[in-house]
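Q: Here is my input; please provide its structure:
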Amino acid sequence: MQLTTDIKQIILQSRETAIRAVDFQRVLMYWHIGKRIFEEEQQGQDRADYGAYLIKELAQQLVPEFGSAFSSRQLNWYRQFYRTFPIVNALRSQLNWTQYRMLLRLDDADKREFYIAESVKNNWSSRQLERQIYSNLYERLLLSNDKASVLAVVKFSLPEKQIFAS
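A: Model prediction:
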């Protein structure tokens, strides 16, 4: 029955939208935590020592109440996240924390921007983004005289659902 099919589709789309909204709120929370840590560090006398102490002390206070998402290692990621993406309005709601963590590992800002744009345009999952980064898509495109062919191979390697989503 068409009505049932339509309603199922509405339910599935709403669930996906809700999941993305929650994921993005988590990304924003991590950004704000990173910003606050960074601002506090800038007031310290000896930044390197103070930063390490600050994060360790914060983790000891936060982990018992909020869990391992606020360990020293994670707090360092949040600080790096803020430093890499200092403009909150530039964050993309289509990307989740796992994708942003992968992007943080890229030293080249142009390369990072390329993968952000392609992830959003092609609705890449975290796994698809990881696969494209490790297959050096950015470098292959820079070296290629036939960029359309390289991008066609990327589209061919994505699941059918993702090809039609772009």
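
Q: going forward, measure contacts and count neighbours with C-alpha atoms only.
A: Will do.

Q: excluding its backbone neighbours, what's nearest Gly34?
A: The shortest distance from Gly34 to any residue other than its chain neighbours is 3.7 Å, reached at Arg79 (Cα to Cα, 6 or more residues apart in numbering).

Q: Here is a second sequence; please produce its structure as well for comparison:
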Amino acid sequence: MVINKYEMNQATVLTVDHTFYENAANLIAESRKMVASTANTVICVTNFEIGRMIVQEEQKGQNRAKYGITLIKALSEYLTSQFGKGFSETNLRSFRKFYLTYKEQIENIQFENIENNDLAIQQKASAEFKLSWSHYQVLMRISDKKIRKFYEIEAFQSQWSVPQLKRQYNSSLYERLALSRNKEEVLQLANEGQVIEKPQDVLKNPFVLEFLGMEEKAVYSESDLESAIISKLQKFLLELGKGFLFEARQKRFFI
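A: Now for the predicted structure:
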């Protein structure tokens, strides 16, 4: 019997353990994640460094406010001519704000055996910035350092997208979690994020239900939530008009 090359290849493929293919695919997926993570870190460190350079250069001017405006405008024109889009005056001001916002946080990181101060700052920034630049643009709007640190930790640990981060912040996740906590636990919340220590903590994981318009409380009963949700559903169905029916809030079905 003659077996052609294609049939031999097919026979060989069929004898390989499927785990082999999964391992190869997982390796590629992980490598792509690493590339994306590295790219995000490089972008953040670069923007932080540009912000630092702008602040240091501004300090040389006698009229700092006027000098800063002129400096950013001139730098924007130069960088745009060299690299194209991405270096508008608005973006450069964001870089400056990024540096001023995270300057203290970066300086507080302890690194040893680094003589070059600039290199030390860059390495500290590389270790600290774990989110994308878009995430930090949202975080910079939070003036309270403790609250900003909480959202930064939660965004990283929970792998929030930028829209998810905005939604959690706009729905006051930090404040809702802190309602029933004492001062020490609030500080722990800021430094460590939300920590799941026991099964009950999973059940306390907050849902964003601000559309119900309920009075803000530390806890809600199941019946309160059920009533509020069904009221919204009832109103919605009735507003749809003809062709839709809301028969009852609780109706028994026999099967």
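
Q: Show me what the residue nearest to Gly34 of the first structure lines up with in the second structure.
A: Aligned counterpart of Arg79 of the first structure in the second structure: Arg96 (TM-score structural alignment).

Q: was I right about that match contacting Gln56?
A: No - if you go by Cα atoms under 8 Å, Arg96 of the second structure and Gln56 don't touch, sitting 10.2 Å apart.

Q: Please say which of the two ends up with more neighbours.
A: Between Arg96 of the second structure and Gln56, Arg96 has the larger neighbour count (other Cα atoms under 10 Å), namely 21 against 11.

Q: Contact partners for the more buried one?
A: 48, 50-52, 54-55 (Cα atoms under 8 Å, 6 or more residues apart in numbering).

Q: Please tell me how far the match of Arg79 of the first structure sits from Glu49 of the second structure.
A: Going from Arg96 of the second structure to Glu49 of the second structure by Cα to Cα, to the nearest Å gives 9 Å.

Q: for the first structure, longest helix please?
A: Criterion DSSP state H: the longest helix present in the first structure is helix 2-41.

Q: what range in the second structure matches that one?
A: Mapped onto the second structure using TM-score structural alignment, helix 2-41 of the first structure covers residues 19-58.

Q: mind listing what's buried in that stretch?
A: Using 16 or more other Cα atoms under 10 Å as the test for burial, stretch 19-58 of the second structure gives 40-42, 44-52, 54-55, 58.

Q: And Tyr151 of the second structure? What does it align with in the first structure?
A: Match for Tyr151 of the second structure (TM-score structural alignment): Tyr115.

Q: And for its match, the neighbour number?
A: There are 23 residues near Tyr115 of the first structure, going by other Cα under 10 Å.

Q: ok, now which ones touch it?
A: The neighbours of Tyr115 of the first structure, taking Cα under 8 Å, 6+ apart as the test, are 103, 129, 133, 138.

Q: if I look at it, how far off is Glu139 of the first structure?
A: As judged by Cα to Cα, Tyr115 of the first structure and Glu139 of the first structure stand 11 Å apart.

Q: and if you look at Lys161 of the first structure?
A: Counting by Cα to Cα, the gap between Lys161 of the first structure and Glu139 of the first structure amounts to 26 Å.

Q: same question, Leu151 of the first structure
A: 12 Å.

Q: who's more crowded, those two?
A: More neighbours surround Leu151 than the other of Leu151 of the first structure and Glu139, with 14 against 11 (other Cα under 10 Å).

Q: contacting residues around the more buried one?
A: Applying Cα under 8 Å, 6+ apart, we find Leu151 of the first structure in contact with Leu141.

Q: Off-centre distance for the host helix or strand of it?
A: Following DSSP states H and E, one finds Leu151 of the first structure within helix 147-157. Offset of helix 147-157 of the first structure from its chain centre (Cα atoms, centre = their mean, to the nearest Å): 23 Å.

Q: Report the contact partners of the counterpart of Trp160 of the second structure in the first structure.
A: Residue pairing (TM-score structural alignment): Trp160 of the second structure is matched to Trp124 of the first structure. Residues counted as contacts of Trp124 of the first structure (Cα under 8 Å, 6+ apart) are 118, 162.

Q: show me what contacts the closest residue to Leu54 of the first structure other than its chain neighbours?
A: Distances taken as Cα to Cα, 6+ apart put Glu41 closest to Leu54 of the first structure, at 7.6 Å, once the chain neighbours are dropped. Contacts for Glu41 of the first structure (Cα under 8 Å, 6+ apart) come out as 47, 50-51, 54.

Q: element containing the most centrally placed residue in the second structure, please.
A: By Cα atoms, centre = their mean, the second structure has its centre lying nearest to Ala155, at 3.8 Å. Per DSSP H and E: Ala155 of the second structure is located in helix 145-157.

Q: That helix: average distance to aligned residues in the first structure?
A: Compared with the first structure after fitting, helix 145-157 of the second structure deviates on average by 1.1 Å (mean Cα distance after the TM-score superposition for the first structure).

Q: quick one on the thing from earlier: just the buried members of the contacts of Glu41 of the first structure?
A: 50-51, 54.

Q: Could you see which of the contacts of Arg96 of the second structure carry over to the first structure?
A: Using both residues aligned by TM-score structural alignment, their matches' Cα atoms under 8 Å, the first structure keeps these contacts from these: 48, 50-52, 54-55.
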